[in-house]
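Asks: Quick one: sequence plus predicted model below, questions after.
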Amino acid sequence: MVVSATNSSADVLDSRLLPGTQLLENFAKLFAEQDVVSAMVNSFLIAVGTTVLSLLLCSIAGYGFEVFHSRAKDAVLAILLLAMMIPFAATMIPLFELFANAGLVNSLIAVIVPTIATPFLILLFRQATRSFPHEIIEAARIDGVSEVGIFARIYMPTMRSTYAAAAVITFMTAWNNFLWPRVILINNDVQTMPLLISNLSAGYVTDYGVLMLAVLLASLPTMVIFLVLQRAFAAGITGAIK
C-alpha cells in the first residue's frame, strides 16, 4: 500500500515493488479531485463521538447487569444476545425510515446514534465487571458514596484497561464503517473516508496510485490509536485489573 501510493497507476498494475516518484503528483490529484480534509473531519467526528458515547452507555449497562441482579435484567440480557444474531441488513431499511422521518438524513448524528449501544460492548463490560472486587462497592456504600459516585470515582478508574480495549474496537469499527454511512449520507459534502475511497474506485478508470494513497491516509488514524493503546488493549481483552 505504501509503495503503491508512490507509484503511478500503470506501475501499480505492473506490480512494481519499488517506491516510485509519483507521491506528490498523487497527493495533488487526490486533493484536487476529492475533499479529503472534510472526509477526514467527518470520519473523526463520527469515530470520536461514537467511541465516547459507546464507552459511557455500554459501561453503565455492563456494570448494571452484573452488580444489580434480577430476573428482568437477565431477560433483557438474553434479548441482547439474540440481537447479536440479527444482521444489520435486516434493520437497515427501518432505520433509514426512522431517521428520514426525523429529518436526519445527511447528518452525522444519524451515523452515530445506531452504533452507540452494541451488545458486544455491553457483554465485554459485563464480563470485565465480574472480576471487579465487589467488596469495594460494599465498602463505598457503607461510607455513604452514591451509586453514581461509586461508578465514576471507583469503577471507571479501575477499569481503565477495559475502557482502552473497548475504545480501540469502537474507534476502528466506527472509522471503517461503510454500509450505513453509504445509505444515510447521500451528499458528498458529508462523506467519510471509506465513502471517499469508494468514490475513487467507482469510475470507468481507476487511478490505483491515488487510490492507494487515500487508503494509506485512511489507515493512519486507526494505526496510531492501536499503537498508542495496544498494551491497555491486551490487558482489557484478558480482563486484567490493576
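Replies: Arrived safely.

Asks: going forward, measure contacts and count neighbours with C-alpha atoms only.
Replies: OK.

Asks: Show the secondary-structure elements that the longest helix seen in the chain is packed against.
Replies: Ranked by number of residues, the top helix in the chain under DSSP state H is helix 36-67. When contacts are defined as 3 or more CA pairs under 8 Å, 6 or more residues apart in numbering; DSSP states H and E, helix 36-67 packs onto helix 71-83, helix 108-112, helix 119-130, helix 160-176, helix 193-200.

Asks: So what touches the second one?
Replies: Helix 108-112 is touched from outside by 42, 46, 49-50, 99, 104, 180-181, 184, 190, with contacts defined as CA atoms under 8 Å, 6 or more residues apart in numbering.

Asks: name the helices or strands packed onto the helix or strand encompassing Leu220?
Replies: According to DSSP states H and E, Leu220 maps onto helix 208-237. When contacts are defined as 3+ CA pairs under 8 Å, 6+ apart, helix 208-237 packs onto helix 2-5, helix 9-13, helix 23-33, helix 160-176, helix 193-200.

Asks: Mind doing that once more with 6 Å?
Replies: The helices and strands touching helix 208-237, judged by 3 or more CA pairs under 6 Å, 6 or more residues apart in numbering; DSSP states H and E, are helix 2-5, helix 160-176.

Asks: try this one side by side with the last:
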Amino acid sequence: MTRRSLRSVPSLVFLTVAALASVFPLYFMVVSATNTSQDVLGSRLLPGGQLVDNLNKLLAAQDLGAAMWNSTLNAVGTTALCLLVCSIAGYGFEVFHSRNKDRLMAVLLLAMMIPFAATMIPLFRMFADFGLTSTTIAVILPAISVPFIILLFRQAARSFPHEIVEAARIDGLRELGIFLRIFVPTMRSTYAAAAVVIFMTAWNNFLWPKVILINEAFQTMPMLISNLTSGYVTDYGVLMLAVLLTSLPTMVLFLVLQRAFAQGITGAIK
C-alpha cells in the first residue's frame, strides 16, 4: 500500500461512518414498518412480517387514499404555480434591472426573516372572510410567491445572455414569447432544482394546512401522521409505515431530479 493510500484511509473511514449514520434512520424506518409496535419500541433492527397487518390497520384507522390525494393535489398545484410566479418575477428582476427593483428585492428578502406564526392569524382571518377555509386554494395561495425561489431564478437569470433577448426583440418576439420560448428551456436545471425544493416544502407542510383545513376530509399526509399519535395508545409499527409512505414521493422526486437539482443550485450560486 502506497503512502498516498495510507493518507486516504482516515478520510474513507470517516466518510463510511458518516454515510452509515445518514442511511440508518431510513433503514430503521423501513424495518419498523414491517414490525409490531413492541418490536419498534425494542429497537428491533431486522425486518418482520407485519407489513400487511400494519397496512390494514392504517387503512382501517385513517383514509389513506384521500390524504395521499390531498397532499398530491396541494404539492403539485403549489409547485406549478410557484414555479410560474417566481420564475417570472426572477426574470423580471434581472432582465428589467433597476435600483428600485433591487430595493424591492431587499424587502422580499427581509420578509424571509418574519416567522410564519406571526402572519398565520391575519392570514387565516383573511381566508375565513372570503369563505375559503377547508379549500385547496387556501393551502396553495400563500405559498406561490417564495422570496428564496425568486432569488434563485434571479441569480440564474444573471447567466442568461441578454444579447439573445435584444436580438429576439429586434426580430419582433414579445416578452412573453422570449420568456416561454427562450428563457424557460434554457433554465431547465433551475426549474428542476426549484421544483424539488417547492414540492418537498409543500408536501411536508403541516402547520398551515392544520390551521386552515378545518374539515377532516381535506387532511394531508402530515396531518394523518399527527392523527395517528393523538390517541391514548400509539401503534408505532403503523406510524412508521405511514411515515414511510409519506416520505416515498419526495424521495422518488429527488432521486429522479438529483442531477438537475445539483446543476440548478450550482448555476444559481455562480
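Replies: Structure received. For clarity, every value in this text was computed on a predicted model and none was experimentally measured.

Asks: give the contact list for the residue most central in space within the second structure.
Replies: Geometric centre of the second structure, nearest residue: Met200, 1.6 Å, by CA atoms, centre = their mean. If a contact means CA atoms under 6 Å, 6 or more residues apart in numbering, then Met200 of the second structure has Thr250 as its contacts.

Asks: Looking for the alignment partner of it in the first structure.
Replies: Using TM-score structural alignment, the equivalent of Met200 of the second structure in the first structure is Met172.

Asks: what's the distance between that match and Val37 of the first structure?
Replies: Applying CA to CA, to the nearest Å, the value for Met172 of the first structure to Val37 of the first structure is 19 Å.

Asks: Equivalent analysis for Ser9 of the first structure, please.
Replies: Ser9 of the first structure is 23 Å from Val37 of the first structure, where distance means CA to CA.

Asks: what about those two, which has more around it?
Replies: Using other CA atoms under 10 Å, the more surrounded residue of Ser9 of the first structure and Val37 is Ser9, with 21 against 12.

Asks: right, and the more buried one touches Asp207 too?
Replies: Yes. The criterion here is CA atoms under 6 Å, and Ser9 of the first structure meets it with Asp207 at 5.1 Å.

Asks: Can you report how many residues neighbour Asn205 of the second structure?
Replies: Using other CA under 10 Å, Asn205 of the second structure is surrounded by 19 other residues.

Asks: Tell me how far the nearest residue to Ala167 of the first structure once chain neighbours are set aside lies from Ile225 of the first structure.
Replies: Closest residue to Ala167 of the first structure apart from its sequence neighbours, by CA to CA, 6 or more residues apart in numbering: Thr51 at 5.9 Å. Separation of Thr51 of the first structure from Ile225 of the first structure (CA to CA): 12 Å.

Asks: Look at these two and report which has more neighbours.
Replies: Between Thr51 of the first structure and Ile225, counted using other CA under 10 Å, Thr51 has the larger neighbour count: 24 against 16.

Asks: Roughly how far does the more buried one sit from Leu95 of the first structure?
Replies: 20 Å.

Asks: what residues are up against the equivalent of Phe148 of the second structure over in the first structure?
Replies: Using TM-score structural alignment, the equivalent of Phe148 of the second structure in the first structure is Phe120. If you count contacts by CA under 6 Å, 6+ apart, Phe120 of the first structure has none.

Asks: which one in the first structure is aligned with Asp235 of the second structure?
Replies: For Asp235 of the second structure, the aligned position in the first structure is Asp207, judged by TM-score structural alignment.

Asks: count of neighbours near its match?
Replies: Residues lying near Asp207 of the first structure (other CA under 10 Å) number 18.

Asks: Could you do Thr246 of the second structure as well?
Replies: Using other CA under 10 Å, Thr246 of the second structure has 21 other residues around it.

Asks: Name the nearest residue to it, ignoring sequence neighbours.
Replies: Excluding the flanking residues, the one nearest Thr246 of the second structure by CA to CA, 6+ apart is Met221, at 6.2 Å.
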